[in-house]
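Novice: Predicted model and sequence below, questions to follow.
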Amino acid sequence: MILVADSGSTKTDWGIISDDGSTRYFSTSGYNPFFMGADSIGEAMADEIGAYLDPTAVRQVFFYGAGCQGAQISNMERALRQVFTEAAAIQVSVDLLAAAKALLGDGPGFAAILGTGTNTCLYDGSGITFHIDSLGFLLGDEGSGAAIGKRILMDFLRNQMDGVVRRAFERMHTLDEATLLERVYASTHPNRYCASFTRFLDEPEAAGDYRKRIVGEAFQDFFGKLVCLYPGYRSLTFNCVGSIGYHFSDLLKIAAENRGMKVGLILPKVIEKLTFYHHLH
């Protein structure tokens, strides 16, 4: 049995390739080694995985995850070995490589992630050749769910929502301003917490002009402060995976075209194409 995983800060999608070549999928919570230690990841993963498969039956693991870079790769490998004790091979890579493989296969191009966080790269058909760091939740992640959520919270806390939108927000989130601030700063995963507020933009009162302004400005930042720093970006096709990019694809396409980039694939998640990639390889 081969196990393929694409893990973000919020959710992990898993693909199983059985010995007969059949595939199936399931999801668990996210595991980010920047926010969790190896032991806590291993414990959480073991608790969730057992409902879907026998970990001792897994022979190969290809794990792609947010935060799986540098020293964090060995931490994630240690966590995985606590769970998949019989696996002959465990390979850990950054989630950005999973996005590139799913979006581009064996061909070169530009790939991006727009989910709870943000990431971008150039890919040559086998590996990442150029990468500009998104700088994470505190310093960057422009265009991400966390960044959009922060914009919504800033508008609410600074009284920048018009009356109709504000009343809709207060109806959906029965939190006073002091409690809201406390939860942002006390949260174990503030990026996830902020990103959760993007759901407000589906409310009828917020789904028109307010949605266009908030998300449009976030995507302008994403292109202006990140994508446009890539050399020759106008000659590249914009390919993206992630819940935010997919959910707001109408505004994302406008932002890309305004910067002179053609739009290619925009996928909600990578796991099916990523599993197919490993099935072929």
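Specialist: That came through fine.

Novice: Going by C-alpha atoms from here, please, whenever you check contacts or count neighbours.
Specialist: Fine.

Novice: what about residue 5, neighbour count?
Specialist: 25 (other CA atoms under 10 Å).

Novice: Helix, strand, or coil at it?
Specialist: strand (DSSP: H, G, I helix; E, B strand; the rest coil).

Novice: which residues sit in contact with it?
Specialist: Residue 5 makes contact with 12, 13, 14, 15, 61, 62, 63, 64, 65, 271, according to CA atoms under 8 Å, 6 or more residues apart in numbering.

Novice: Now residue 16: closest residue in space, sequence neighbours ignored.
Specialist: Take residue 16 and drop its neighbours on the chain: the residue closest to it by CA to CA, 6 or more residues apart in numbering is residue 3, 4.8 Å away.

Novice: Number of residues surrounding that neighbour?
Specialist: Neighbour tally, residue 3, other CA under 10 Å: 22.

Novice: can you tell me which helix in this structure is longest?
Specialist: Taking DSSP state H as the criterion, the chain has its longest helix at helix 209-225.

Novice: for comparison:
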Amino acid sequence: MILIADSGSTKTDWCLLDSARKGRYFITEGYNPYFCDEQYIINSIKANLPGEIDRLGITAVHFYGAGCQDDKVVVMEGILRSVFSNCEQITAEVDLLAAARGLLGNKPGFAAILGTGTNTCIYDGNRIINNVDSLGFILGDEGSGAAIGKRILRDYLRNKMPESVKRAFYNTYELKPADIIHKIYGEPLANRFCASFTRFLKHPEVDPNYGHQLVKSSFTEFFHNLVSCYPDYNKYTFNCIGSVSYHFAAILEEVLNDFQMEPGRILPSLIAELVSFHAVA
């Protein structure tokens, strides 16, 4: 049996392929080795695997994850060996390669992630050949759910929201300024906490103009600081995976037009595409 995973910082999409290539899909929380320690990830995977799945019967694991790069690849592969101890083949690779494979298959092009975090690349049909570092939650990740969430929280804390929006925010979350500061600076997974507020912009009491301008400004930063750094970026179509790009696709297309880049595939999830990729590999 083959287990395939596409993990962001918030959630992981899994599929178990049996010998007949029939898939069993399920979801767990996200596992980013930069934000979660090894034992936490091991315990969470074991606790959240569906009960009918026999961990000892899995022969191959293909894990794509946010943060699975450099020395963290070895860390994640070690974690997976602890969980799937009989597995013959375990590979951990960065989620950006999953995005490129899922969105483009074996064709060259531009691929991006706009979810809790952000990433971008040029793909030659086999491997990533150019990647402008997103710099992560603290220094970068422009356009991501975490970046949008930080903007919402700053506006709330600095009284920059329209009064009706601020009232809706407090009525929805009942968070005082001290609560927010503690969540971000005193607890783990601050990126996930910030990203959770993107859904607030869909709240019926939120002024659509406020939400539109906030998201468009964040996407414009994403294109200015990341996408447009690639030579001849606008000769490619813009292909992207992630809940943020999918749910704010109309605003994203406005920014694409501003930067003279044609839209390509915009998907909320990649797991079905990755299953197809590995099923024929």
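Specialist: Arrived safely, thanks for sending. What you are looking at is a predicted structure, and each value in this text was computed from that prediction instead of being measured.

Novice: From residue 202 of the first structure, how far off is the residue nearest to residue 16 of the first structure?
Specialist: 35 Å (CA to CA, to the nearest Å).

Novice: re earlier: is it true that the residue nearest to residue 16 of the first structure touches residue 15?
Specialist: Yes - between residue 3 of the first structure and residue 15 a contact is recorded at 5.9 Å, counting by CA atoms under 8 Å.

Novice: picking that back up, filter the contacts of residue 5 of the first structure down to the buried ones and express that as a PyMOL selection.
Specialist: Here is the PyMOL selection string for the buried members of the contacts of residue 5 of the first structure, based on 16 or more other CA atoms under 10 Å:
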select buried, resi 12+13+14+15+61+62+63+64+65+271
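
Novice: now the contacts of residue 5 of the first structure as a markdown table including secondary structure?
Specialist: Listed next are those as a markdown table, based on three-state DSSP:
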| residue | secondary structure |
| --- | --- |
| 12 | strand |
| 13 | strand |
| 14 | strand |
| 15 | strand |
| 61 | strand |
| 62 | strand |
| 63 | strand |
| 64 | strand |
| 65 | strand |
| 271 | helix |
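
Novice: Give me the neighbour count for residue 238 of the second structure.
Specialist: 20.

Novice: Not counting whichever strand or helix holds it itself, show me its contacts.
Specialist: Using DSSP states H and E, residue 238 of the second structure sits within strand 237-241. The contact list for strand 237-241 of the second structure (CA under 8 Å, 6+ apart) reads 99, 103, 109-115, 256, 261-270.

Novice: after superposition, how close is the first helix or strand past that strand going along the chain to the first structure?
Specialist: Moving toward the C-terminus from strand 237-241 of the second structure, the next helix or strand (DSSP H and E) is helix 243-247. Following superposition, helix 243-247 of the second structure is found to deviate from the first structure by 0.6 Å on average (mean CA distance after the TM-score superposition for the first structure).

Novice: Which elements pack onto helix 243-247 of the second structure?
Specialist: Packing contacts for helix 243-247 of the second structure, counted by 3 or more CA pairs under 8 Å, 6 or more residues apart in numbering; DSSP states H and E, involve strand 109-114, strand 262-267.

Novice: how big's the offset between the first one and the first structure?
Specialist: Right, strand 109-114 of the second structure. Mean for strand 109-114 of the second structure is 0.3 Å (mean CA distance after the TM-score superposition for the first structure).

Novice: How far does that strand sit from its chain's centre?
Specialist: Centroid separation between strand 109-114 of the second structure and its chain, computed with CA atoms, centre = their mean, to the nearest Å, is 11 Å.

Novice: what angle separates it from strand 237-241?
Specialist: 40 degrees (axes from the mean of the first three to the mean of the last three CA atoms, to 10 degrees).

Novice: Show me what strand 109-114 of the second structure is packed up against.
Specialist: helix 95-104, strand 118-123, strand 237-241, helix 243-247.

Novice: Sketch out the helices for the first structure, chain order is fine.
Specialist: Going by DSSP H, the first structure shows helices at 38-49, 71-83, 95-104, 136-139, 145-157, 163-172, 177-186, 190-195, 209-225, 243-247, 249-258, 271-280.

Novice: Neighbours of residue 96 of the first structure, how many?
Specialist: 26.

Novice: end to end, how far does stretch 82-94 of the second structure reach?
Specialist: End-to-end distance for stretch 82-94 of the second structure: 20 Å, by CA to CA.

Novice: Could you give me the buried positions within it?
Specialist: 83, 84, 87, 90, 91, 92, 93, 94.

Novice: Out of those, which comes closest to residue 141 of the second structure?
Specialist: Residue 141 of the second structure lies nearest to residue 94 out of these, by CA to CA, at 15.6 Å.

Novice: these two touch, right, that closest one and residue 65?
Specialist: Yes - judged on CA under 8 Å, residue 94 of the second structure makes contact with residue 65 at a distance of 5.1 Å.

Novice: center of the second structure - which residue?
Specialist: residue 115 (3.7 Å; CA atoms, centre = their mean).

Novice: Who's the closest spatial neighbour of that one, skipping the chain neighbours?
Specialist: Nearest non-adjacent residue to residue 115 of the second structure, counting by CA to CA, 6+ apart: residue 242, 4.5 Å away.

Novice: The one you found pairs with which position in the first structure?
Specialist: Counting by TM-score structural alignment, residue 242 of the second structure lines up with residue 242 in the first structure.

Novice: before we move on, what about residue 16 of the second structure?
Specialist: Using TM-score structural alignment, the partner of residue 16 of the second structure in the first structure is residue 16.

Novice: and that match, what is it in contact with?
Specialist: Residue 16 of the first structure neighbours (CA under 8 Å, 6+ apart): 1, 2, 3, 4, 23, 24, 25, 275.

Novice: How much space separates it from residue 175 of the first structure?
Specialist: 41 Å.

Novice: Test my guess that residue 251 of the first structure contacts residue 216.
Specialist: Yes - under the criterion of CA under 8 Å, residue 251 of the first structure makes contact with residue 216 at 6.2 Å.

Novice: Need the residues touching each of the two.
Specialist: In contact with both residue 251 of the first structure and residue 216: no residue, using CA under 8 Å, 6+ apart.

Novice: close enough to count as contact, residue 246 of the second structure and residue 269?
Specialist: No - using CA under 8 Å, residue 246 of the second structure is not in contact with residue 269, being 9.2 Å away.
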